[in-house]
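Visitor: Predicted model follows, preceded by the sequence.
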Amino acid sequence: MIIKLAVLLPFFAAALIPLVHKFIKREQIGWFVLAVPIILFALISSYIPHTANGKTFIHTLEWIPSLSINFTTYLDGLSMIFGLLITGVGSLVILYSNFYLSAKESLHHFYCYLLLFMGAMLGVVFSDNLLVLYTFWELTSVSSFLLIAFWHHRKASRAGARKAMVITVSGGVAMLVGFLMLYAMTNTFSIRELVAQVDVIQQHELFIPALLCVLLGAFTKSAQFPFHIWLPDAMEAPTPVSAYLHSATMVKAGIYLVARMTPIFGGAETWFWLVTSVGLLTLIWGSFNAVRQNDLKALLAYSTVSQLGLIMSLFGIGSLALAFDFSEELTPVFALAGFTALFHLMNHSTFKGALFMMVGIVDHEVGTRDLRRLGGLLPFMPLTFSIALIGAFAMAGLPPFNGFLSKEMFFTAVTSLQHFDVFSLESAVVWMPIVAWLASVFTFVYSMIIIFKTFFGKYHPERLDKEPHEAPFGMLVSPFILCALVVLIFFFPNVLAHYVLQPALASVYPTLPLDAITPHISPWHGFNLELFMTLGVIVLGIVLYKTKRYWSYVYTFLQPRHSFNALYEWIVTTTENTSQRVTNKYMNGYLVHYFTYIYIIFLAVIGGYFVMSGAFNFDPSTDSKVETYELMLVCIVACAAVSLLFAKSRLSSVLITGLIGYSVGFFFIIFRAPDLALTQLVVESVTTALFLVSFKYLPNIKPEPSAASTKWRNAIISVAVGSLVTIIGLTIVNYDKFEPISKYFENSYELAGGKNIVNAILGDFRAFDTMLEVVVLFIAGLGVYTLIKLRGRKEAADIENK
């Protein structure tokens, strides 16, 4: 129950901000919000001893049980890791933002969006129901859109938010399709129950399509190649947003999904090749492109892409542990890759969060992030330099920092593939370690660029917007806490492994005896292949950094017009232009044309389906006898409808339409529905009067007479639609394959307390529908009210200006 409250608490706090910010100073809002992640971090941390002993916590709140949709929270080792990251890093980011953001900013909006995102992420990692998970998943996209576009006066911020929204939401829709396929295979949305039916899923014909759809959602959210293009553009967000969303939380949602789905899809050859290959390709592409960046945040963005690829590839390699029965030779080696992925997941959040905050400090205190304008800042910002040094060296994989440990284990994982012949790995054992090593070399190069290009070299005060100085103490607290964790994890990694990583590994591999395969983390393994690979990374990295001006011309071959960004922009532009041209063709302002399109599609789709499926089936001989006066009313309505085609004035059209409406009202009287007849007659009288009154304000323009062919076309379409609706009605009346729904409503007195069935249907059974209709009217009313207020303000401003 506490975990469910942990998910909902950020939403409650976000709802309170619009009320609270009116009673406290603007700069104090952040301190009010800071209490939320701190409380949540303390609550989640209290479960660590329990999850470390293998316990899980489940709580279900029924939502739509008839559709197997319930709000079920599930706390295990894997969700524990992400819960700690979301709340822990969230606390430090909010503390940092209190000093980073100006009081002139719209802080109540910022923190409201941030809390919405925090709650959505907690909902993703703690949800056991796939549809509930998807709901929170898309909410993370919406809230991140608001955060990225927080500085909405900047065109680049709006464009970055839109690109992130389009790509991640598109992947989310594909993921939803995959979830529905899983439901079709197992008749459950529960992740725990899916894991229990893994044999049924893997033998189903929908297994591969579901796997591809789920991976598409994970790849788009975690910025995997080629969907990585949204992440660098999202750096237009304020630095606290970048430090939170793009290093510790949102981009890790796809990683979480892959880890959570590994027990279901892991062990399949398709899963291994896709996750591992895409991860390694993202790793090398991100690190290679990071070296060419001149903006510090852009460099960190591509480095994040690269590190996410590293973690993804480790989960791909680790999935091989589920391809075999447990043995001392195979499974421990591959399970080590999954363990390393979880370890580096934690490490990356610490050093990358610190680096983002460091870049924010440089930008805040110097006025620029452009490496071409920076240099020589060490004497002015020694504390900021310390943050950069620890974070960059950890990212480069150097001791004594936590990144060194997980990087060594990464090398162990990719080189271990050469010892086993699984899934035809002969080719993979050659290129996978090479790609991993080259990417590490580029990682070392851009880590050195961060340090030496920013804090060493010649100082150019004329290139800076501000005189450099050290950041205030409050802005340094959060990155120093993260840097302290970077060092502490290096010296005490097994504490983290025992209490956090091992329980998470048990969630990823629930069928394996992990007590026998959880490794002991040590900074020294002797003189082995991994150590020599690290030494090679350092040597070649130093050489490439020193000689960068001689080989950086290779980036000139990657022209912007040939990039994935250019492809995305071309797709968006082409789609918009094509849509505009098509829309201009049919949105021509003539109402008769719009009805023509609607009715033709109706005839083609509905009528075509009924004809092809042979659904038309009725016997007029079984119908009630049609009386003479009923035929007379039918003739009146038909003649009036046909005469509308030949009406030559607006007055004639309105009067004929009224005649049709009154005739329908008489039908209701004949069929003993006086309440409907009264409603019909009243509505028809009011609308006819309104039409006639409105003529006073319409221009006195006589419309050009329509061509005879147009009238005949309209007549044919009208007759066809009317005939189709009539035949469908007759078919439904004679359809007897299912029990009629009217029997349910006949019990209206016991179900709703109403003796009149029609009234009960309208007032009780359709109450939810009616409520939504009222909501629509309410929203429309708000729109009208807003327009009136804006117009009043504009008129007042115009008078004042005069």
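Guide: Here it is on my side, so go on.
Visitor: Please count neighbours and contacts with C-alpha atoms only from this point.
Guide: Fine.
Visitor: can you give me the strands in the protein?
Guide: Using DSSP state E, the strands of the chain run over 57-64, 69-75.
Visitor: Go through those strands and name the closest to Leu9.
Guide: Nearest to Leu9 among the strands of the chain is strand 69-75; the distance by Cα to Cα comes to 14.1 Å.
Visitor: what angle separates that closest one from strand 57-64?
Guide: Angle, strand 69-75 to strand 57-64, by axes from the mean of the first three to the mean of the last three Cα atoms, to 10 degrees: 170 degrees.
Visitor: Off-centre distance for strand 69-75?
Guide: 19 Å (Cα atoms, centre = their mean, to the nearest Å).
Visitor: picking that back up, so can I have CSV of the strands of the chain showing mean neighbour count?
Guide: Shown next, in CSV, are the strands of the chain (neighbours: other Cα atoms under 10 Å):
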stretch, mean neighbour count
strand 57-64, 13
strand 69-75, 22
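Visitor: Put together JSON lines for those strands, with distance to Ile311 on each row.
Guide: Converted to JSON lines, those look like this (distance: least, Cα to Cα, whole Å):
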{"stretch": "strand 57-64", "distance to Ile311": "27"}
{"stretch": "strand 69-75", "distance to Ile311": "22"}
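Visitor: Walking through the stretch 101-250 of the chain, point out its helices one by one.
Guide: Under the criterion DSSP state H, counting those that start in this stretch, the stretch 101-250 of the chain contains helices at 107-126, 130-148, 155-186, 191-196, 198-202, 207-221, 230-233, 239-245, 250-265.
Visitor: Mind giving me the packing neighbours of the shortest one?
Guide: In this case it means helix 230-233. Counting contacts by 3 or more Cα pairs under 8 Å, 6 or more residues apart in numbering; DSSP states H and E, helix 230-233 packs against helix 155-186, helix 296-318.
Visitor: which residues sit against that helix?
Guide: The set of residues external to helix 230-233 that reach it, using Cα atoms under 8 Å, 6 or more residues apart in numbering, is 156-157, 159-161, 163-164, 167, 223, 246, 298, 301-302, 305.
Visitor: ok, structure two:
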Amino acid sequence: MIFAVLLPLLIACLIPFLSKIKHKIHTGIVVFFVPFVIFLYFIQFLGSTFSPVRQTYSWIPSLSINFDFYLDGLSLLFVLLISGIGALVVLYSIYYLDKTERLGHFYVYLILFMAGMLGVVLSDNVFVMYTFWELTSISSFLLIGYWHFNERSRYGALKSMLITIFGGLSMFGGFILLSVITDTTSIQAMIDQKDVILESSYLPLILGFILLGAFTKSAQFPFHIWLPDAMEAPTPVSAYLHSATMVKAGLFLVARFSPIFASYEWFFIIVSIAGIVTLCWGSYMAVKQTDLKAILAFSTISQLGMIMAMLGFGTKVAVFAAVFHILNHATFKGSLFMVAGIVDHETGTRDIRKLGGLLTFMPITATLALFGTFSMAGVPLPFLNGFYSKELFFESSLGLNENVGAFANFLIDIIPALAVFGSIFTFVYSMYFFFGVFAGRKKEKSLPKKPHEAPIGMLLSPIILVALVIIIGLFPNLVNGTFLAHAAEAVKGESIEKHVKYWHGWNYPAFIMSLIVVGVGTLLFLTRKKWRKVYSFLPGRMSLNKIYDISVSKLDVYANNVTGFYMNGSLRLYVAIIFSTTAIVTLTIMALTGGLNIQFDDLADVTVVEVSVVVVMIIAALGTIFAKNNIAAILILGVVGYGVSLLFVIYRAPDLALTQLVIETVTVALFLLCFFHLPKLQAIKESGKTKLVNAIISLGFGLMMTLIGISAHSSDWFDSIADYFLKTSYSLGGGHNVVNVILVDMRGLDTLFEITVLGIAALAIYSLVKIKRKKEAE
């Protein structure tokens, strides 16, 4: 399974070279085979006898972080969607994007996103999943902002990244708590310990963190505001990210952790409310839009809300309906996004107010849109897959578990009504999309381009998706036993057998709800112009987008003010902040955690010699403060270093003494060389307040270092590593000088990088000297 992630990453490295020959062969033709091959590989797992597969590859075993890949029914469903829809999107993009576009950039971003999504759905390790999760956020940011010269594209890309990464970080916090509680990083192992998690006092916090990640990624109210702005991306991106993959990552997250939280009442309450509210708000707002992709964006929000609500319901029927609609939504919504792209490509506009009567000019596209919109609307026709999952949604809303608290019982009473309300507006925006574009008066003279049918290459992908809509509609149980039942079982944690059929009789409650949706929806669609004024009251001037914009702008202002306070160019202020913060934090933590352990027993006797050396060092340290000459200050400071060497000699540490002498000599020599080129010291007039602050910071930092040294000597929390160095310095490092062996061998990489830093600094100084001499010569 690891090849499914590595193959896209490998091809992503090769795409920049392939794009150099795009005048000979379209880059997308090569990229197409990546998801196609992955799709063909995973097709072999379909079947009623499928059982989960696990593969493990070592990464950071000391932290229990490995590439653990787990393929069950749920991940198989998503892998087939990611690879299958991905192949169709790449095929569509070959005809949609011109060769003059930055194809190399586009396909690198797209295939990185594909790798990220595959990693998310296949990972069993929570921290590996989080890594891939953030890869999807970053790559989607690049895809949405692909046309970076467009201000709206940059705005949409930044908005989506800020909101989804905020959720991702919250999810990460939940993962950390889960790993601490269960002492494992494996999701399946966590599921096995669900009783431990449900009994933990951190359960509300864990649930909140994980649901924040899911809700932001899957555009649940009130975090849905990023999705409409993300429509500034090229249509292939919208068809891939915002119908079949990225926005469903949140659904996958909730589904994957459902076996843990499904029995927790607040999981039902929060997820069901978020889902049903998102369904109603998204469908209601979709009718207000005039841009085709904006209509589809809000329709996607509503559909995601419906699936999220079913996952919250948690019953067998609801879980099966959820995974069924994940599949159905990918087929009809992917085709509709491509239809919107075709209309835009062939007419030059996506404004529905300028469109109409395109059935005559684009009959094939209109036919595809007909099946897609009617399936999305849940029209009760046996050849539309959307109707089956919509009817199951109604059935699940009527069969919720009543053994819950009072508040949850209140939800049980109103959820069926809200389900019908949201579905009515789903029907309205579906009819609005189809009839507003393809029926009515022809307006070809007002269009930027003369409308005509798209080339067959651009039509091929939506044709395949619409064919799946019809095939699944005619033979719904064809996909039931092969992988939908396995996906539902992975979510519910128990076997689910559901025979899908079209007709249940006239008294079937869900069918009656469908008839209500069609009847009321038709009436509202026909009278839409008469009640559109309701949008001036709700939402009216209220807008979550305004809250976001104000928050971001204010954040910039406050950040500039805070940064401007301390980043004022004063080196003294920088050092003062660093030293004082370090001293305050360190001393506080030492005091709170019992780190101030001061003992003066087991110390060597102090003689006149040691006292004399220390007194000289103190006088030299104070002398540097009052020195008025560069060279004098450096030499006096050197006395302190050589005094430390004498103390090492007195206390019989010749290795340390020798090392300190060498370092001190080199340091003094380098200082002398550098300071020779610097201006002479000049007295700076400072107020008494500034001198007092300097004294407090100096004494505080000195006190901190003193207490750390004494506490470290006085504490025996850990076994000393000194014995290890003394025993192994010769056998491992080949030297009797323990200090040198530590520096060169034991921590050789550290020393190597220190030398590298010094080398880079030396090159920089050399460059500055050359520039100065060049200017002096001129």
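Guide: Arrived safely, thanks for sending. If you're wondering where the values come from, they're calculated on a predicted model, not measured in any experiment.
Visitor: Please state their TM-score.
Guide: Taking TM-score structural alignment, normalised by the length of structure 2 as the basis, the two superposed chains have a TM-score of 0.92; 756 aligned residues with a Cα RMSD of 2.7 Å.
Visitor: Make JSON lines out of the helices and strands packed on helix 230-233 of structure 1 and add distance to Trp31 of structure 1 and mean neighbour count.
Guide: Converted to JSON lines, those look like this (distance: least, Cα to Cα, whole Å; neighbours: other Cα atoms under 10 Å):
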{"stretch": "helix 155-186", "distance to Trp31 of structure 1": "26", "mean neighbour count": "20"}
{"stretch": "helix 296-318", "distance to Trp31 of structure 1": "26", "mean neighbour count": "29"}
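Visitor: who wins for proximity to Glu746 of structure 1 among those?
Guide: Nearest to Glu746 of structure 1, of all these, is helix 155-186, at 34.1 Å by Cα to Cα.
Visitor: My read is that Gly73 of structure 2 contacts Ala490, right?
Guide: Yes. Because the distance of 6.1 Å satisfies Cα atoms under 8 Å, Gly73 of structure 2 is recorded as touching Ala490.
Visitor: related to what we said a few turns ago, compare the helices and strands packed on helix 230-233 of structure 1 and give me the one nearest Phe490 of structure 1.
Guide: With Cα to Cα as the measure, helix 296-318 is the member of these nearest Phe490 of structure 1 (18.4 Å).
Visitor: quick check: angle from the closest one to helix 207-221?
Guide: Here helix 296-318 of structure 1 points in a direction 160 degrees away from that of helix 207-221 (the same axes, to 10 degrees).
Visitor: closest to Val719 of structure 1 out of the helices and strands packed on helix 230-233 of structure 1?
Guide: Closest among those, using Cα to Cα: helix 155-186, at 39.8 Å.
Visitor: Over which residues of structure 2 does the closest one lie when aligned?
Guide: Across structure 2, the stretch matching helix 155-186 of structure 1 (TM-score structural alignment) is residues 151-182.
Visitor: Superposed on structure 1, what's the mean shift for that stretch?
Guide: With mean Cα distance after the TM-score superposition for structure 1, stretch 151-182 of structure 2 departs from structure 1 by a mean of 1.2 Å once superposed.
Visitor: Could you check how far Phe175 of structure 2 is from Leu292 of structure 2?
Guide: Distance, Phe175 of structure 2 to Leu292 of structure 2, by Cα to Cα, to the nearest Å: 38 Å.
Visitor: Next, the contact list for the aligned residue in structure 1 for Val662 of structure 2, please.
Guide: Val662 of structure 2 maps onto Leu678 in structure 1, with residues paired by TM-score structural alignment. For Leu678 of structure 1, the contacting residues are Gly665, by Cα under 8 Å, 6+ apart.
Visitor: want to try CSV for the helices and strands packed on helix 230-233 of structure 1, with distance to Val582 of structure 1 as columns?
Guide: Converted to CSV, these look like this (distance: least, Cα to Cα, whole Å):
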stretch, distance to Val582 of structure 1
helix 155-186, 22
helix 296-318, 38
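Visitor: So which of these is nearest Ala413 of structure 1?
Guide: Taking Cα to Cα as the criterion, Ala413 of structure 1 comes closest to helix 296-318 out of these, the separation being 7.4 Å.
Visitor: Which strands and helices lie in contact with that closest one?
Guide: Under the contact criterion of 3+ Cα pairs under 8 Å, 6+ apart, helix 296-318 of structure 1 touches helix 230-233, helix 250-265, helix 269-290, helix 331-366, helix 402-415, helix 428-455.
Visitor: Adding mean neighbour count, write those out as a markdown table.
Guide: Below are those laid out as a markdown table (neighbours: other Cα under 10 Å):
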| stretch | mean neighbour count |
| --- | --- |
| helix 230-233 | 24 |
| helix 250-265 | 24 |
| helix 269-290 | 23 |
| helix 331-366 | 26 |
| helix 402-415 | 24 |
| helix 428-455 | 22 |
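Visitor: quick one, which of the ones you listed is nearest to Arg26 of structure 1?
Guide: Closest among these, once you apply Cα to Cα, is helix 331-366, at 19.9 Å.
Visitor: who's in contact with the counterpart of Gly440 of structure 2 in structure 1?
Guide: Taking TM-score structural alignment, the alignment pairs Gly440 of structure 2 with Gly457 from structure 1. Contact analysis of Gly457 of structure 1 by Cα under 8 Å, 6+ apart lists 375-376.
Visitor: Would you quantify the distance from Gly457 of structure 1 to Tyr446 of structure 1?
Guide: Using Cα to Cα, Gly457 of structure 1 is found at 16 Å from Tyr446 of structure 1.
Visitor: what's the answer for Leu336 of structure 1, then?
Guide: 28 Å.
Visitor: same question, Asp465 of structure 1
Guide: Between Asp465 of structure 1 and Tyr446 of structure 1 the computed distance is 25 Å (Cα to Cα).
Visitor: picking that back up, I'd like the helices of the stretch 101-250 of structure 1 written out as TSV, with distance to Val539 of structure 1 added.
Guide: Converted to TSV, these look like this (distance: least, Cα to Cα, whole Å):
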stretch	distance to Val539 of structure 1
helix 107-126	40
helix 130-148	39
helix 155-186	37
helix 191-196	46
helix 198-202	46
helix 207-221	33
helix 230-233	29
helix 239-245	30
helix 250-265	31
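Visitor: so which of those comes closest to Thr87 of structure 1?
Guide: Between Thr87 of structure 1 and those, the shortest separation by Cα to Cα is 7.7 Å, and it involves helix 107-126.
Visitor: Provide a list of residues in contact with the closest residue to Ser170 of structure 2 other than its chain neighbours.
Guide: Nearest residue to Ser170 of structure 2 in three dimensions, chain neighbours excluded: Phe209, at 4.8 Å (Cα to Cα, 6 or more residues apart in numbering). Going by Cα under 8 Å, 6+ apart, Phe209 of structure 2 touches 167, 170-174.
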